[in-house]
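Engineer: Have a look; sequence and predicted model below, questions after that.
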Amino acid sequence: MTTALNRVVALVPMRHHSERVPGKNYRPLAGKPLYRHILDTLLAVPEISEVVIDTDSPVILEGLARDYPQVRAIERPVHLRDGGIPMNEILMHDTSLVPADLYLQTHSTNPLLRAETLSRAIQTLRGVYPAYDSLFGVTRLQVRLWDQLTRPINHNPAILLRTQDLPPVYMENSCVYLFTRQTLEQRRNRLGERPYMFEISQEEAWDIDEESTFQMVEFLLLGRQAKNQQG
């Protein structure tokens, strides 16, 4: 007998400090702090039962208490605050506190993600479970790839195919992970034995990890907002 995966909890880890983009998670982006973009997206996903933020940031905790009373905040324990702690250990802690049939993990650094994309991801895993026991977001690449020893990875240099004719490869984009507590406990990993690759367009899959990507994503968000205002 399989679970219906009815109760879906969204987990978003947010650290206070960021090495490459200082104050990234609460820095203003296109009119509001970065972390608010993903919260507003998650709250618009009808399949999600509860949104949970794990953070060590007093700035974010204060903002959640003031502006998002419907969002549950978990103050990250001191022993899990070091930047070298694996994300799976943080998820083990959070899932022990918040029961769910299915967990959706994403990041504040993916502000271009759309609510309908996350809905589609949940519906997709529900439709293929348990043949697939987890799901993760990927971005399709059709470019000529080489390894560090100058060996072609996905093409034959002697046959110059157009890039659009190359067999696609897929990059894990960290935009969305769907998994059960059982998978996390058994494998100490978000990915199960049979993960489903869920394709997300490059337009939505931008991840802010450098100052340049922060600026690029802000440009794209402002453009999206202007387009929405025009109708």
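Structural biologist: Structure received. What you see is a predicted model; the values in this text were computed from it and never measured.
Engineer: Please count neighbours and contacts with C-alpha atoms only from this point.
Structural biologist: Noted.
Engineer: all strands of the protein, in order?
Structural biologist: 8-14, 28-29, 32-33, 50-55, 72-75, 102-105, 134-141, 169-179, 195-199 (DSSP state E).
Engineer: Just give me how far stretch 179-194 sits from the chain centre.
Structural biologist: 16 Å (Cα atoms, centre = their mean, to the nearest Å).
Engineer: tell me which residues in that stretch are buried?
Structural biologist: 179, 180, 181, 183, 184, 188, 189, 190, 191, 192 (16 or more other Cα atoms under 10 Å).
Engineer: this is the comparison structure:
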Amino acid sequence: MPDISTPPSPAIVALVPMRHHSERVPGKNYRLFAGRPLYHCIVESLLACPFITGVIIDTDSRFIMDDAQRHFPHVRLIERPEHLRDGKISTNDILMHDVSQTEADFFLQTHSTNPLLRSETISRAVKYFFAHYPDCDSLFSATRHQTRLWDHQGKPINHNPAILLRTQDLPPIFEENSNIYLFSRKTLEQHHNRIGAKPLMFEIDPAEAWDIDNELDFQISEFLYLHRHKTLTP
């Protein structure tokens, strides 16, 4: 596999969409996380990645816009238009809007709710993508699971109940973890989707791949973050 030791050309712009309101964890995008707004973590990881040449925050939140202007003056802000503010609007529609206003051929989309994602992991994902491009047209991050899964009808998905294999011997199954999506402008515009016709799956360690959807996710992610930075109180 070829290695890429320097940032690729053309540029990669990172997109971070954030809504002001959140149903399951109120105000989670800007809620204090380890003493500062949650979204700061992912923005700092993106800014520290040498492969990312620009960061864009798309938001309808005046708080986030004002806070980002103070703390991240080099980050570009896009105020989300009214017709894209409903919670049921697809992220792909929001990305289409942002890409239409940005001069770049490649984009990396992530979320403020991925506070444990490291800049080193983002770099590895970029290298992995360009090592396979153009045979692949997009990349998404995933988490490996080796456990017995069942569907809603009580039918086994990835195992034979009559053969009790150890979980570590089960064939792995992968969860799209929403941490990293990497795609070209062409792929997004052709498919109206951040995942194209020939996607590449990029595995992330479960301890790093938390995506905050509920209160428990928030508490676990904060614990892991504090433990990583050795700031837990005894």
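Structural biologist: Thanks, I have it. For clarity, every value in this text was computed on a predicted model and none was experimentally measured.
Engineer: coming back round to it: would you mind giving the strands of the first structure as TSV with distance to residue 88 of the first structure added?
Structural biologist: Formatted as TSV, those follow (distance: least, Cα to Cα, whole Å):
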stretch	distance to residue 88 of the first structure
strand 8-14	11
strand 28-29	28
strand 32-33	26
strand 50-55	13
strand 72-75	16
strand 102-105	11
strand 134-141	14
strand 169-179	11
strand 195-199	16
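Engineer: most packed of the ones you listed?
Structural biologist: strand 102-105 (a mean of 24; mean count of other Cα atoms under 10 Å).
Engineer: tell me which of the buried residues of stretch 179-194 of the first structure is nearest to residue 108 of the first structure?
Structural biologist: Distances from residue 108 of the first structure to those, taken as Cα to Cα, are shortest for residue 190 (17.9 Å).
Engineer: which position in the first structure aligns with residue 115 of the second structure?
Structural biologist: For residue 115 of the second structure, the aligned residue in the first structure is residue 111 (criterion: TM-score structural alignment).
Engineer: Residue 85 of the second structure now?
Structural biologist: With TM-score structural alignment as the criterion, residue 85 of the second structure matches residue 81.
Engineer: What of residue 187 of the second structure?
Structural biologist: Per TM-score structural alignment, residue 187 of the second structure is aligned with residue 183.
Engineer: give me every residue that touches that match.
Structural biologist: 133, 189, 190, 191, 192 (Cα atoms under 8 Å, 6 or more residues apart in numbering).
Engineer: in the second structure, which residue is closest to the centre?
Structural biologist: residue 179 (2.4 Å; Cα atoms, centre = their mean).
Engineer: quick one, helices of the second structure?
Structural biologist: Ranges of helices within the second structure are 39-47, 62-71, 91-100, 119-132, 185-191, 215-228, based on DSSP state H.
Engineer: and residue 205 of the second structure, which of those helices is closest to it?
Structural biologist: Per Cα to Cα, nearest to residue 205 of the second structure of those: helix 119-132, 9.6 Å.
Engineer: Excluding sequence neighbours, find me the nearest residue to residue 203 of the first structure.
Structural biologist: residue 112 (7.4 Å; Cα to Cα, 6 or more residues apart in numbering).
Engineer: Could you report the neighbour count for the one you found?
Structural biologist: For residue 112 of the first structure, the neighbour count with other Cα atoms under 10 Å is 22.
Engineer: Which residue in the second structure occupies the aligned position of residue 156 of the first structure?
Structural biologist: Checking TM-score structural alignment: residue 156 of the first structure goes with residue 160.
Engineer: again, but for residue 138 of the first structure
Structural biologist: Per TM-score structural alignment, residue 138 of the first structure is aligned with residue 142.
Engineer: And for residue 46 of the first structure?
Structural biologist: Per TM-score structural alignment, residue 46 of the first structure is aligned with residue 50.
Engineer: swap in residue 123 of the first structure?
Structural biologist: In the second structure, residue 123 of the first structure lands on residue 127 (TM-score structural alignment).
Engineer: For that match, give its distance to residue 9 of the second structure.
Structural biologist: 12 Å (Cα to Cα, to the nearest Å).
Engineer: out of those two, which sits in the busier spot?
Structural biologist: Neighbour comparison, residue 127 of the second structure and residue 9: the larger count goes to residue 127, with 21 against 10 (by other Cα under 10 Å).
Engineer: Spit out the contact partners of the alignment partner in the second structure of residue 8 of the first structure.
Structural biologist: By TM-score structural alignment, residue 8 of the first structure lines up with residue 12 in the second structure. Each residue near residue 12 of the second structure by Cα under 8 Å, 6+ apart is listed here: 51, 52, 53, 54, 104, 105, 106, 107, 108.
Engineer: which residues touch the last one?
Structural biologist: Shown in contact with residue 108 of the second structure (Cα under 8 Å, 6+ apart): 12, 13, 14, 15, 180, 181, 182, 183.
Engineer: what's the farthest-apart pair in the contacts of residue 183 of the first structure?
Structural biologist: So, those by Cα to Cα: farthest apart are 133 and 189, at 12.0 Å.
Engineer: And stretch 128-138 of the second structure, what's buried?
Structural biologist: Buried-residue list, stretch 128-138 of the second structure, by 16+ other Cα under 10 Å: 128, 129, 130, 136, 137, 138.
Engineer: start to end distance for it?
Structural biologist: 11 Å.
Engineer: Trace residue 201 of the second structure over to the first structure, please.
Structural biologist: Per TM-score structural alignment, residue 201 of the second structure is aligned with residue 197.
Engineer: Count the residues that sit near residue 206 of the first structure.
Structural biologist: Residue 206 of the first structure has 22 nearby residues by other Cα under 10 Å.
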